[in-house]
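Visitor: Predicted model and sequence follow; I will ask about them next.
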Amino acid sequence: MDTLEWLNLTRHGESTGNLAYRAVQGTDAEELGIRERDADIPLTDAGREQAVLLGRWLAGLPEDQRPTVAVVSPYLRTLDTARIALAQAPYQIPCEVDERLRDREQGVLEGLTPRGIGLRYPEEALRMRRLGKFYYRAPGGESWADLALRLRGFYRDLGQDQPGGRPLIVTHDAIVVMTRYLVEQLSEHEILEIEKEPVANCSITRWRDEGGRLSRRSYNACDHLVPVDANRP
């Protein structure tokens, strides 16, 4: 990873899943009400607009900062975000898909609210509290530590394939957060404090090579999203 010149990450645009999550906050709902499987959740109209603005940001980058490749999660909302954004750039960016950039898998807890988990899987709710968010793995799902494991392999391969490159990663909030954990060599406590701030849709997080190490230049930046509501989670 430290062989890269720039590392750029963005979260997908607003999705119907994001709307469903906000709709049940503060209610007694046990389920999010999402009908699609996670991989098939689409963008909203606002999400597509955010992707256009992301593309305009790409178009305005100096030539020596332009991404040399885009690597994208295989989920619909990330694929469409990348497609829309890259279409705005006046230069060609090769696009690759890598399943290691997919969102964190929730296993049997997928689609449930915290209330739903407590009522339907009380033993899992207890285990989650005992183990903590970083190491808890739901049956059939992944822990945050599991994300770190698959991302270590992804970034190792990316550095080998793109030495001196400037990749743009189009992915999910958990991947953005765990990339900070890896690049900046943070502790469990530090990354869980950072994770309390939601990663905004189509926000920009960037690192640049400085003396052989990646140094963070921005995190969760939303200045390029001013024409839309940049405060949406």
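Guide: Noted; the coordinates are in hand. These figures come from a predicted structure and were not determined experimentally.

Visitor: Going by C-alpha atoms from here, please, whenever you check contacts or count neighbours.
Guide: Noted.

Visitor: show me where this structure has helices.
Guide: Secondary structure of the chain by DSSP state H: the helices cover 16-24, 45-59, 76-88, 114-120, 122-131, 144-161, 173-183, 188-194.

Visitor: which secondary structure elements does the strand ranked longest in the chain contact?
Guide: Longest among the strand segments of the chain by residue count, using DSSP state E, is strand 213-221. Contact analysis of strand 213-221 by 3 or more Cα pairs under 8 Å, 6 or more residues apart in numbering; DSSP states H and E lists strand 204-210 as its packing neighbours.

Visitor: Pick out the residue nearest the middle of this protein.
Guide: In the chain, the residue lying closest to the centroid (Cα atoms, centre = their mean) is residue 172, at 2.1 Å.

Visitor: Do I have it right that that residue meets residue 99?
Guide: No - with contact defined as Cα atoms under 8 Å, residue 172 does not count as touching residue 99 (11.8 Å).

Visitor: Give me the common contacts of these two.
Guide: By Cα atoms under 8 Å, 6 or more residues apart in numbering, residue 172 and residue 99 have these common neighbours: residue 73.

Visitor: that older thread, how close does the residue nearest to the centre of the chain sit to residue 110?
Guide: Residue 172 sits 16 Å away from residue 110, taking Cα to Cα, to the nearest Å as the criterion.

Visitor: ok, now which ones touch residue 47?
Guide: Here residue 47 is in contact with 12-15, 81, 201 (Cα under 8 Å, 6+ apart).

Visitor: So what's the residue count around residue 101?
Guide: When counting by other Cα atoms under 10 Å, one arrives at 24 neighbours for residue 101.

Visitor: I'd guessed it sits against residue 70; true?
Guide: No - between residue 101 and residue 70 there is no contact under Cα under 8 Å: 11.9 Å.

Visitor: try this one next to it:
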Amino acid sequence: MAGVDALHWLTMTRHGESTGNLAYKAVAGTDAEEAGIPERDADIPLSDTGRAQAAAFGRWLAALPEDERPTLVVSSPYVRALDTAKIALAQTSYAAPQDPEGLRPKVDERLRDREQGVLQGLTGAGVERRFPQEAERLRHLGKFYYRPPGGESWADLALRLRSFYRDLEAAAPGGRVLVVTHDAIVVMTRYLVEGLTEQEIMAIEKESIGNASVTRWRQNGARLEAVCYNDCAHLADEGA
């Protein structure tokens, strides 16, 4: 993929566990129609476990060989992602060009989570009961192309990510980039970098992306090649 292949290393992590994640877990297996999250999606904070996971991820970053350490960090603007980035970087002593205070995350709204539109905050049962026509449309179109009213399809994510990674080519040619974001963005980056099909990426998407997990690609001379995907080994003691 033009742009992203110009990077030397691309490392991604999903934000640490959020209070929204806990809310959905609390209603799993019940007939609840809503997760009961009071904040707007952009303002959902990390849980205590999520903050510990972010710190553990930071210690993993600090232990990287010098030639693998990020030279640029870009984060989703959402609180749970940006706080993950800040907590993680606080565990390191990375220097940044022309910045004596060290490496600090830059924000890019193209890394935000997928917009759910009218389905925001609903459980599967809630969608079936309140929007039965949408539930049927999802079954007919499939998850990749289905766009909820006011929301985005997975294909829409690919469009904004192509733009984001093209801009990275200009901002950090040959650089080592860390992206702190959301599960859907990690999945769709794999779709773009590895040139996967709809069927391949939807099969991969069935495996949940762990909070504060590590996904990496490195330059092999021609393009990026996969190093690891959804790796949570560094979180063994942090409730991963």
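Guide: Okay, I see it. Keep in mind the model is a prediction, meaning the values are calculated, not measured.

Visitor: Got a TM-score for the two of them?
Guide: Once the chains are laid over each other, their TM-score by TM-score structural alignment, normalised by the length of the first structure reads 0.98; 230 aligned residues with a Cα RMSD of 0.6 Å.

Visitor: tell me the contacts of the residue nearest to the centre of the first structure?
Guide: Listed by Cα under 8 Å, 6+ apart, the contact partners of residue 172 of the first structure are 10-12, 73, 78, 101-103.

Visitor: Could you report the distance from residue 225 of the first structure to residue 93 of the first structure?
Guide: Per Cα to Cα, residue 225 of the first structure is found 21 Å from residue 93 of the first structure.

Visitor: more neighbours, the two?
Guide: Using other Cα under 10 Å as the criterion, residue 225 of the first structure and residue 93 rank with residue 225 on top: 21 against 16.

Visitor: What is the equivalent residue in the second structure for the more buried one?
Guide: Superposed on the second structure with TM-score structural alignment, residue 225 of the first structure falls opposite residue 235.

Visitor: So its match versus residue 229 of the second structure, what's the distance?
Guide: For residue 235 of the second structure, the distance to residue 229 of the second structure - Cα to Cα - is 14 Å.

Visitor: cool, and residue 216 of the second structure?
Guide: Counting by Cα to Cα - residue 216 of the second structure and residue 229 of the second structure are separated by 7 Å.

Visitor: Can you report how many residues lie near the equivalent of residue 53 of the first structure over in the second structure?
Guide: Matched by TM-score structural alignment, residue 53 of the first structure corresponds to residue 56 in the second structure. By the criterion of other Cα under 10 Å, residue 56 of the second structure has 22 neighbours.

Visitor: Please verify my assumption that residue 56 of the second structure contacts residue 88.
Guide: Yes - contact criterion Cα under 8 Å: residue 56 of the second structure and residue 88 qualify, at 7.4 Å.

Visitor: if I look at the two, which residues touch both of them?
Guide: Common neighbours of residue 56 of the second structure and residue 88 (Cα under 8 Å, 6+ apart) do not exist.

Visitor: State the span of the second structure onto which stretch 119-139 of the first structure is aligned.
Guide: By TM-score structural alignment, stretch 119-139 of the first structure lines up with residues 129-149 in the second structure.

Visitor: Distance check, the match of residue 225 of the first structure against residue 19 of the second structure.
Guide: Taken as Cα to Cα, the span from residue 235 of the second structure to residue 19 of the second structure is 18 Å.

Visitor: Can you say which of the helices of the first structure is nearest to residue 36 of the first structure?
Guide: Using Cα to Cα as the measure, helix 16-24 is the one of the helices of the first structure that comes nearest residue 36 of the first structure, at 9.1 Å.

Visitor: Return the residues in contact with the alignment partner in the second structure of residue 43 of the first structure.
Guide: Aligning on TM-score structural alignment places residue 43 of the first structure opposite residue 46 in the second structure. Contact partners of residue 46 of the second structure, counting by Cα under 8 Å, 6+ apart, are 16-19, 79-80, 83-84.

Visitor: please redo it, this time with the cut-off set to 6 Å
Guide: 17-19, 80 (Cα atoms under 6 Å, 6 or more residues apart in numbering).

Visitor: ok, and the closest non-adjacent residue to residue 180 of the second structure?
Guide: Counting by Cα to Cα, 6 or more residues apart in numbering, the nearest residue to residue 180 of the second structure once its immediate chain neighbours are dropped is residue 75, at 4.6 Å.

Visitor: typo on my end, residue 97 of the first structure
Guide: Residue 97 of the first structure sits nearest to residue 72 (Cα to Cα, 6+ apart), 4.7 Å away.

Visitor: Check the alignment and tell me where the one you found lands in the second structure.
Guide: Under TM-score structural alignment, residue 72 of the first structure pairs with residue 75 in the second structure.

Visitor: tell me the contacts of its match?
Guide: With Cα under 6 Å, 6+ apart, residue 75 of the second structure has these contacts: 82, 107, 179-181.

Visitor: from the residues you listed, which is closest to residue 142 of the second structure?
Guide: With Cα to Cα as the yardstick, the closest approach to residue 142 of the second structure among those comes from residue 181, at 24.0 Å.

Visitor: Quick check: the closest one touching residue 14?
Guide: Yes - Residue 181 of the second structure lies in contact with residue 14 (Cα atoms under 6 Å); the separation is 5.1 Å.

Visitor: what sits against residue 73 of the first structure?
Guide: Taking Cα under 6 Å, 6+ apart as the test, what residue 73 of the first structure contacts is 97-99, 101-102, 171.

Visitor: A ChimeraX selection for these, restricted to the buried ones, would help me check which they are.
Guide: To isolate the buried ones among the contacts of residue 73 of the first structure in ChimeraX, judged by 16 or more other Cα atoms under 10 Å, type:
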select :97,101,102,171
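
Visitor: now the counterpart of residue 17 of the first structure in the second structure: how far from residue 201 of the second structure?
Guide: Per TM-score structural alignment, the equivalent position to residue 17 of the first structure in the second structure is residue 20. Using Cα to Cα, residue 20 of the second structure is found at 25 Å from residue 201 of the second structure.

Visitor: Then residue 124 of the second structure?
Guide: With Cα to Cα as the criterion, residue 124 of the second structure and residue 201 of the second structure are 21 Å apart.
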